[in-house]
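A.B. asks: here is a sequence with its predicted model. Questions after.
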Amino acid sequence: MSKATTEKLSPVEGIKQRSNYLRGTIVDGLADDATGALSDDDIQLTKYHGFYQQDDRDLRAERQRRKLEPLYSFMIRVRMAGGVATAKQWLQLDDIAGAYSNNTLRLTTRQTFQFHAVIKRNLKPTMRSINDALLDTIAACGDVNRNVMCTSLPELSPLHATAYAKAKEISEHLLPKTRAYHEIWLDGKRVEGGEDYEPVYGTTYLPRKFKIGVVIPPSNDIDIFSQDLGFIAIEKDGELIGFNVTVGGGLGMTHGEPETYPRVADVIGFCTPEQAVTVAEHVVALQRDFGDRTNRKHARLKYTIDDRGLDWFTEELSRRLGFVLAAPAGFRFDSRGDRFGWQQDLQGLWHLSLFIPEGRVLDNDRARVRAGLRAVAATERVEFRVTANQNLIISNIKADDKALIEKLLAEHGIDKLQHITPLRQQALACVALPTCGLAMAEAERYLNDFVGQTDALLAKNGLANEPISLRITGCPNGCARPFLAEIALVGRAPGYYALFLGGDPFGYRLNRLVHENADEKTLLATLDHWFERFARERQNSEPFGDFVHRLLPAGEQA
């Protein structure tokens, strides 16, 4: 357990300790019809069950004027290692979106689905329906290991298949063992006299959330250096021989508090495929024992490593493992965006990567994305992959079925969405307003408009076809991985953002703060300035992020 004294522990640590392995008073709260909310303690505990309590902030003032409580609802996140779903599961999840959510599915940057606007009385039916789809939401949120990510197309080679299988194995191994989830949501009966036991997490779980990813070079599509723990697949003659291990990535920070900061992970060694699960367990356990439980803003693995030193961390990990990780193997990344269009694997099956605007599966005047994808799933001739860039891959398509899939997509206007600029292809945004309680500014609802204005500036400077990564978040918690983008807007207040420029195009390097608090006019003027210079002064085929990084010294603002 943490070395912090009981008197200094974060209040959340007490909630976990008293929770009886995440049960709390959730059952009583669900039965309370007098409010659409849960108790403050149970709000913390239900994160481990896979959902957050939220309210519609667009309606707060009006409801307060009418002396009504906020319009509470819940965001539910599915656990789905590597973002893989069958056609049947897609149809079942789509049914849930229609019956209990807001008629949309949200594709997340951790390769899974979110349901929004689920009201309290529909929580249990929703959770049971997800279980009926042979999926769950256990540990999708909370102070535990969350959804394990993996490069999006495991079928492209034997290497991909093996790496994806290892991501699933790590995910299953690190699941909480408490029966609370099954008792509360699936009417599982508690074993009389039985005791819960958490062999990895203990009674108070981790100090904060923990994120793991498996990546297959040369694609860094999951931003491996943003993960607490990462496994970089190393191959020889097309076969997986092991993983380079990375530790200490994390992008969350707090405006105005320099003791909080984003950090890219360090490569600390190499392990064999057989050692990967053991390495994952011991890295998690090390953070369990030494992570800061007094200050949740300082509780991620990156701070544990920086406070104690990387040498200390690797030595302690080796002591627990009983062996020393081998020296890292060579690797390189040459992309991190999704590769849109058709790809064929070694077995002759086809995979179609689709751009999904803002990651939101819905029907609107642009296209009937939800209806079209439901029609594709109804053929039962495909599978699906959610990418880490909020897009979707229709997978495992036989050659004879390609024309049918293309026809269905065209009938629903989804084909027209694919004719987009390079900037829009790579743009990401978190959900932000109106539902995220942490959001300070717009993100998802602002992305389309801001990309359009930025594209106009690029065209003005002769850069219309330049691939540049742009990410917008409503707050500095980093859900859309903004601090690794070449251009990032991080919300500070309605209509105002911190502007960061100069991230590495392949995800190796953080960007730099250029404006602390800029309105739209300032943001666009600053980008226009840099685009003009980029068009005039770039060296050879230098990417935009490298150009800004070269010309903007650390600590300088423009």
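C.D. replies: Okay, I see it. Numbering: from 1, shown residues only.

A.B. asks: contacts, neighbours, all on C-alpha from now
C.D. replies: Will do.

A.B. asks: just to check, residue 431 is in contact with residue 447?
C.D. replies: No - under the contact definition of CA atoms under 8 Å, residue 431 does not touch residue 447, with a separation of 10.3 Å.

A.B. asks: OK, contacts around the closest residue to residue 92 other than its chain neighbours?
C.D. replies: Counting by CA to CA, 6 or more residues apart in numbering, the nearest residue to residue 92 once its immediate chain neighbours are dropped is residue 133, at 6.1 Å. Contact partners of residue 133, counting by CA atoms under 8 Å, 6 or more residues apart in numbering, are 88-89, 92-93.

A.B. asks: also this one, for the comparison:
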Amino acid sequence: MASPNERIKIQSRHLRGTLEDSLHDGHTGALREDDTQLSKFHGFYQQDDRDIRSERAKRKLEPLYSFMLRARVPGGVVTPEQWLVIDQLGRELSGGSVRLTTRQTFQYHGILKESLKPLIQGLHSALLDSIAACGDVNRNVLCNTNPVDSSLHQEVYRQTVALSEHLLPNTRAYHEIWLDEEKVADSAEPIYGDTYLPRKFKAAVAIPPHNDVDVYANDLGFVAIAENGKLRGYNVLVGGGMGTTHGDTATYPRVASCLGFISPEQMNAVAEAVLTTQRDHGNREQRKNARLKYTVDRLGVDAFRAEVAKRSGVTFLPEVPVLFTQQGDRFGWVEGVDGRDHLTLFVPEGRLIDKPGQGWLTGLRAIAQVHQGDFRMTANQNLIIAGVPKAEKAKIDALVAEHGLNLATTRLRENAMACVALPTCGLAMAEAERYLEDFVAKVQDLLDEVELGDQDIVTRITGCPNGCARPFLAEIGLVGKAPGRYNLFLGADGRGLRVNKLYRENLTETEILAELKPVLSRYRAERNADERFGDFVVRIGVVKEVKDAQVDFHA
């Protein structure tokens, strides 16, 4: 039997549903139940403040409903002019903040129902949108920020944008509901069909040696292969995904498998074939097993490759060997091959808000008013002020310093990431964003205590096992189990090529730190030269290496 979401999609008239009626219902701050699912395809989720839910219930008030809206920004690049609009909308319509996401875009929190339409129209005025930023469709396409080889990045970035446009839904529902465009006859969906995909679909493009987009965590990935600075083509990856369910061994995180090598002009055809194969063969009965990774494992990589080749008319060539060295960002100034410079700023939890000593919104607004390049959001929730002429570097540095944006931090903190979790995410079982700073500080104290000092150990926390901050690719991963309790995962490789494995379950903070201390002590005493922490714990047998997630992750 098909899941309830399938009924909602097929009855939605291609994502229209009764969204307009829901928006005009002044008796509640919420949407109708089916519309809460359809709204995701338009880029936003309904949420409520769980911190005050019980208090409001005692007063016989409905939950304090609000919305989180995520923009679609392929490759994470926006102009200074667009940034000023992003900033203004954040201050005026969403509680005074903007959050950079793990999918290289921005999102707003705390939006009231009556502010949704003005906000979407404001984005449209800056040539931005939230179409398909969520829902059972292809979402925001990531692209390596690569500020060094700017010419190669520009070519790959252009293809990333074209891919995002190619995989957009064909329905005009978004334009009719939010932009007041003329209602048209119900349109067909040549790629998605009437029920769209069985589950969400994520795509990314990476340029070795930097895997800052965690390309192997995506349903569909393209690894750019360059020769003498020129793009030769891509290795095509399929079947990555982070989400799992506590206690359900039929679910697991997975790194993507390679189908082979293609030429640049074959990208869109192959992507469409992968998507339609998932559309036709994905699991529409159990949403927990509906992601592409399960389809690939069920069909087998060879059979999946053959189906994609048949649908696309593309013959895959052998995979080209590549080397990835890291999955984090490069902070500070970096000079590009075009003679322009790029400044990567560390943004704690990706949260852009003005607070004492750190004027993120005010400072970036001042920078946008004079900046001559662009802004690039990273998949690690940081921000690059890109394409700065050398004559302008001093001006940018002065503004960064004036507004307190040049934060002193550690390598551990720079490579830590968390999802939003409580109080707004309805799936969260434990804290993540609000806990990250404190937890990382305590791990740093451990590092200092065992005389490891400033270590680059990828650390990530999520409030639930859905994996939005990609915790299963962390060398130290915490996944929320209950308030104040987490499952502790160890053993990813720090490059995004291997998932970690459960080490201890349902731990408090005190227990987590007690478990980590002896392992970190052994790391200091027994590690090989340049050996990463995740590789070390696998080598000495603290956890077993996950080679085939379907077999090894729960073993």
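C.D. replies: Looks like it arrived, so ask away. Everything numeric here is computed off the predicted structure, so don't read it as measured data.

A.B. asks: TM-score them against each other, please.
C.D. replies: Remark: TM-score between the superposed chains equals 0.97 [TM-score structural alignment, normalised by the length of structure 2]; 546 aligned residues with a CA RMSD of 1.2 Å.

A.B. asks: any idea what the residue nearest to residue 92 of structure 1 aligns with in structure 2?
C.D. replies: Alignment note (TM-score structural alignment): residue 133 of structure 1 maps to residue 126 of structure 2.

A.B. asks: ok, which stretches of the stretch 1-150 of structure 1 are strands?
C.D. replies: Listed in chain order, the strands found in the stretch 1-150 of structure 1 under DSSP state E, counting those that start in this stretch are 51-55, 72-77, 84-86, 105-107, 113-118, 149-150.

A.B. asks: could you measure from the aligned residue in structure 2 for residue 298 of structure 1 over to residue 295 of structure 2?
C.D. replies: Taking TM-score structural alignment, the alignment pairs residue 298 of structure 1 with residue 289 from structure 2. Separation of residue 289 of structure 2 from residue 295 of structure 2 (CA to CA, to the nearest Å): 8 Å.

A.B. asks: again, but for residue 442 of structure 2
C.D. replies: Counting by CA to CA, the gap from residue 442 of structure 2 to residue 295 of structure 2 is 40 Å.

A.B. asks: hang on, residue 455 of structure 1 packs against residue 462?
C.D. replies: No - judged on CA under 8 Å, residue 455 of structure 1 makes no contact with residue 462 at a distance of 10.5 Å.

A.B. asks: these two: which is more packed in?
C.D. replies: Neighbours per residue, other CA atoms under 10 Å: of residue 455 of structure 1 and residue 462, the larger number sits with residue 455, 20 against 13.

A.B. asks: report the secondary structure element holding whatever residue of structure 2 lines up with that one.
C.D. replies: Residue pairing (TM-score structural alignment): residue 455 of structure 1 is matched to residue 444 of structure 2. When secondary structure is defined using DSSP states H and E, the element that contains residue 444 of structure 2 is helix 433-449.

A.B. asks: list the contacts of the most centrally placed residue in structure 1.
C.D. replies: Among the residues of structure 1, residue 110 comes closest to the average C-alpha position under CA atoms, centre = their mean, at 2.8 Å. By CA under 8 Å, 6+ apart, the contact list for residue 110 of structure 1 reads 83, 147-149, 387-388.

A.B. asks: do the same with residue 206 of structure 2
C.D. replies: Contacts for residue 206 of structure 2 were tallied using CA under 8 Å, 6+ apart; they are 143-144, 212-213, 215, 221-224.

A.B. asks: now do the SS call for it.
C.D. replies: When classified by DSSP: H, G, I helix; E, B strand; the rest coil, residue 206 of structure 2 comes out as strand.

A.B. asks: what lines up with it in structure 1?
C.D. replies: Checking TM-score structural alignment: residue 206 of structure 2 goes with residue 215.

A.B. asks: same deal with residue 45 of structure 2?
C.D. replies: Under the alignment (TM-score structural alignment), residue 45 of structure 2 pairs with residue 52 in structure 1.

A.B. asks: swap in residue 54 of structure 2?
C.D. replies: Under the alignment by TM-score structural alignment, residue 54 of structure 2 pairs with residue 61 in structure 1.

A.B. asks: and for that match, the neighbour number?
C.D. replies: One way to gauge burial is a neighbour count; for residue 61 of structure 1, by other CA under 10 Å, it gives 12.

A.B. asks: same check on residue 61 of structure 2?
C.D. replies: As a burial measure, residue 61 of structure 2 scores 11 neighbours (other CA under 10 Å).

A.B. asks: from residue 110 of structure 2, how far out is it?
C.D. replies: Applying CA to CA to residue 61 of structure 2 and residue 110 of structure 2 gives a distance of 18 Å.

A.B. asks: equivalent analysis for residue 129 of structure 2, please.
C.D. replies: Computed as CA to CA, the residue 129 of structure 2 to residue 110 of structure 2 distance reads 18 Å.

A.B. asks: just checking, residue 166 of structure 2 touches residue 267?
C.D. replies: No - distance between residue 166 of structure 2 and residue 267: 10.4 Å, which falls outside the contact criterion (CA under 8 Å).

A.B. asks: between the two, tell me which one has more neighbours.
C.D. replies: Summary of the neighbour comparison: residue 166 of structure 2 and residue 267, criterion other CA under 10 Å, with residue 267 having more neighbours (20 against 15).

A.B. asks: any idea what that one aligns with in structure 1?
C.D. replies: Across the two structures, residue 267 of structure 2 finds its equivalent in residue 276 of structure 1, going by TM-score structural alignment.

A.B. asks: what about the strands in the stretch 351-500 of structure 2?
C.D. replies: 351-352, 354-355, 358-359, 374-377, 383-388, 416-418, 459-462, 476-482, 485-490.
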